[in-house]
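Colleague: Here is my input, please return the structure:
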Amino acid sequence: MRRPALAGSVAAAVLAAAAAAGWAVASADGDEGRATPVPAADSADAGFARDMAVHHQQAVEMSYVVRDRTDDEEVRRLAYDIAQTQANQRGMLLGWLDLWELPKVSADPPMSWMGMRHAPAGEDGALMPGMATDAEMARLGRLNGKQAEVFYLQLMTDHHRGGVHMAEGCVRACEVEAGRRLARGMVEGQQSEIRLMADMLRARGAAARP
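Modeller: The predicted structure follows:
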């Protein structure tokens, strides 16, 4: 049963507004209450917001695909939790870019803000580390039952590994405290889910991909 996407969109919009309010509070910096400068378009803060919003969007899509391909309540519950969490975080990231009046897309290759030059998407469609290729997304949409569960858990483990790498980069390089705080939460939450998915894979006689 597909859950309407409207609920996730509404939640994302609400959190985007909350993010704007949070930024207004967090913008007081230093003993004299000076406003924190708005990040530049090529800053780590802006790059993280743009790239992680794209990264999260695929996780949301992947999670809703598997919810239609299995009746297993454990996998469906995990997929729903990941979809809601990442849709809400994506709304916050895009809300910050709106507040900073910065573009949501950049001519620079993904991951440039981390000092990486990840190649633009080729025929496989993989934009950033951990992201599934177009072929993998298509395969997930064709599988059912246990096969869909295992493949989703493997894809999402890879996805989370890439997301943790990006979030750790923001913790090191971002200057906006609200962004670093969100990134730290992503690292903790996704590492916890990686451990959970390892257990779920073992229960299905499978393992994460190397």
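Colleague: going forward, measure contacts and count neighbours with C-alpha atoms only.
Modeller: Fine.
Colleague: And the residue nearest the centre of the chain, how close does it get to Gln147?
Modeller: Taking C-alpha atoms, centre = their mean as the criterion, His56 is the residue nearest the geometric centre of the chain, at 2.8 Å. Note on His56: its distance to Gln147, by C-alpha to C-alpha, to the nearest Å, is 23 Å.
Colleague: for Trp96, same thing?
Modeller: Summarising the geometry, the distance separating Trp96 from Gln147, computed by C-alpha to C-alpha, is 38 Å.
Colleague: tell me the contacts of the residue nearest to the centre of the chain?
Modeller: 86-87, 90 (C-alpha atoms under 8 Å, 6 or more residues apart in numbering).
Colleague: now these as a markdown table including secondary structure and distance to Ala119?
Modeller: Compiled in a markdown table, the contacts of His56 are given as follows (DSSP: H, G, I helix; E, B strand; the rest coil; distance: C-alpha to C-alpha, whole Å):
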| residue | secondary structure | distance to Ala119 |
| --- | --- | --- |
| Gln86 | helix | 24 |
| Ala87 | helix | 25 |
| Arg90 | helix | 23 |
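Colleague: Could you write me a ChimeraX select line covering just the buried ones among the residues you listed?
Modeller: Filtering these down to the buried ones (16 or more other C-alpha atoms under 10 Å) takes a single ChimeraX command:
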select :86,87,90
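Colleague: Another for comparison:
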Amino acid sequence: MSLDMGTAVDGPEAPAPQQPRWVRPLVIVAAAVALLLIGATAGLLIGLPGASSTSSSPAANSVDVGFAQDMTVHHEQAVEMAAWARDHTTDVQVKQLAFDIETTQLQQIGQMQGWLALWGQPSAPVGRDYMTWMADSGHSMSGMASAGAARMPGMATDVDLRNLRAATGKDLDVLFLQLMLRHHVGGADMLQYAADRASEPVVRNLAAQALSAQTSEAGLMRTMLGDRGAQPLPQN
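Modeller: This is a model prediction of the structure:
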């Protein structure tokens, strides 16, 4: 008797086809691009009628422009560290925190880059030190000179980043938490300054929201470090 090809044959269920190994990185990249586009679209919305309290774009030396440029650079390093930790840790709690930081800060980068494009300003600082926009009437934050700084507070060094990429297991988790905690704390003065002094309401709002979120994350990271028998790094 011939076998009916339309009839199911009992036996072990065939294994589901596995995705090629290159699919996941492409999905991650696509998600990152989507977050940047969402943020940039939100940033461009300040050009709509009634979205801004000012009738002209902020000047190149304004708090708004300086903050958007410098905080983009600051955020980009946080995203780099978070993406590495997310992909290489086996600790569920660290993975979730890294994902949250990466997702939030990618979207905020998109918003800040959208503002800068709308204002006709460079996407990154050009011909100036960092944080020069924080000096008004001789004011300085955390001991930063009014002339600005060559490196923003909290930023990881090249050696720090190489050590992070070389670490595994618990060592990776602890170093990521230490570097990211220092990074968050280092950026707090810039966020507070922009929240208080930016001319655009949307800029003040983003800075205030970021400060609140990062303050909460910093508290969580201190707890996570303690749970893992480690201490925060000194601020740089």
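Colleague: Give me the TM-score for this pair.
Modeller: Here the TM-score of the superposed chains, computed with TM-score structural alignment, normalised by the length of structure 1 as the reference length, equals 0.89; 199 aligned residues with a C-alpha RMSD of 1.6 Å.
Colleague: about what we covered before: who has more neighbours out of Trp96 and Gln147 of structure 1?
Modeller: Using other C-alpha atoms under 10 Å as the criterion, Trp96 of structure 1 and Gln147 rank with Trp96 on top: 25 against 14.
Colleague: I'd guessed His184 of structure 2 sits against Ser212; true?
Modeller: No - the pair His184 of structure 2 / Ser212 is not scored as a contact, 10.8 Å apart, by C-alpha atoms under 8 Å.
Colleague: Can you give me the separation between the equivalent of Ser43 of structure 1 over in structure 2 and Met221 of structure 2?
Modeller: Taking TM-score structural alignment, Ser43 of structure 1 has Ser62 as its aligned residue in structure 2. Noted for Ser62 of structure 2: a distance of 33 Å to Met221 of structure 2, by C-alpha to C-alpha.
Colleague: So for those two, which sits in the more crowded spot?
Modeller: Here Ser62 of structure 2 and Met221 are set side by side on neighbour count (other C-alpha under 10 Å), and the busier one is Met221, at 22 against 16.
Colleague: Can you give the distance from stretch 191-211 of structure 2 to the centre of its chain?
Modeller: For stretch 191-211 of structure 2, the distance between its averaged C-alpha position and the chain's averaged C-alpha position is 16 Å (C-alpha atoms, centre = their mean, to the nearest Å).
Colleague: Sorry, wrong one. I was asking about stretch 92-107 of structure 1.
Modeller: Per C-alpha atoms, centre = their mean, the displacement of stretch 92-107 of structure 1 from the mean C-alpha position of its chain is 15 Å.
Colleague: buried ones in that stretch?
Modeller: Within stretch 92-107 of structure 1, the residues that qualify as buried are 92-97, 99-100, 102, 104, counting by 16+ other C-alpha under 10 Å.
Colleague: of all these, which two lie farthest apart?
Modeller: Within those, Met92 and Leu102 form the most distant pair, 14.0 Å apart (C-alpha to C-alpha).
Colleague: Can you list the residue ranges for helices in structure 2?
Modeller: For structure 2, helices defined by DSSP state H occupy the ranges 23-44, 63-88, 92-119, 158-166, 169-197, 201-227.
Colleague: right, so of those, which gets closest to Ser57 of structure 2?
Modeller: Minimum separation from Ser57 of structure 2 across these (C-alpha to C-alpha) falls at helix 92-119, 5.4 Å.
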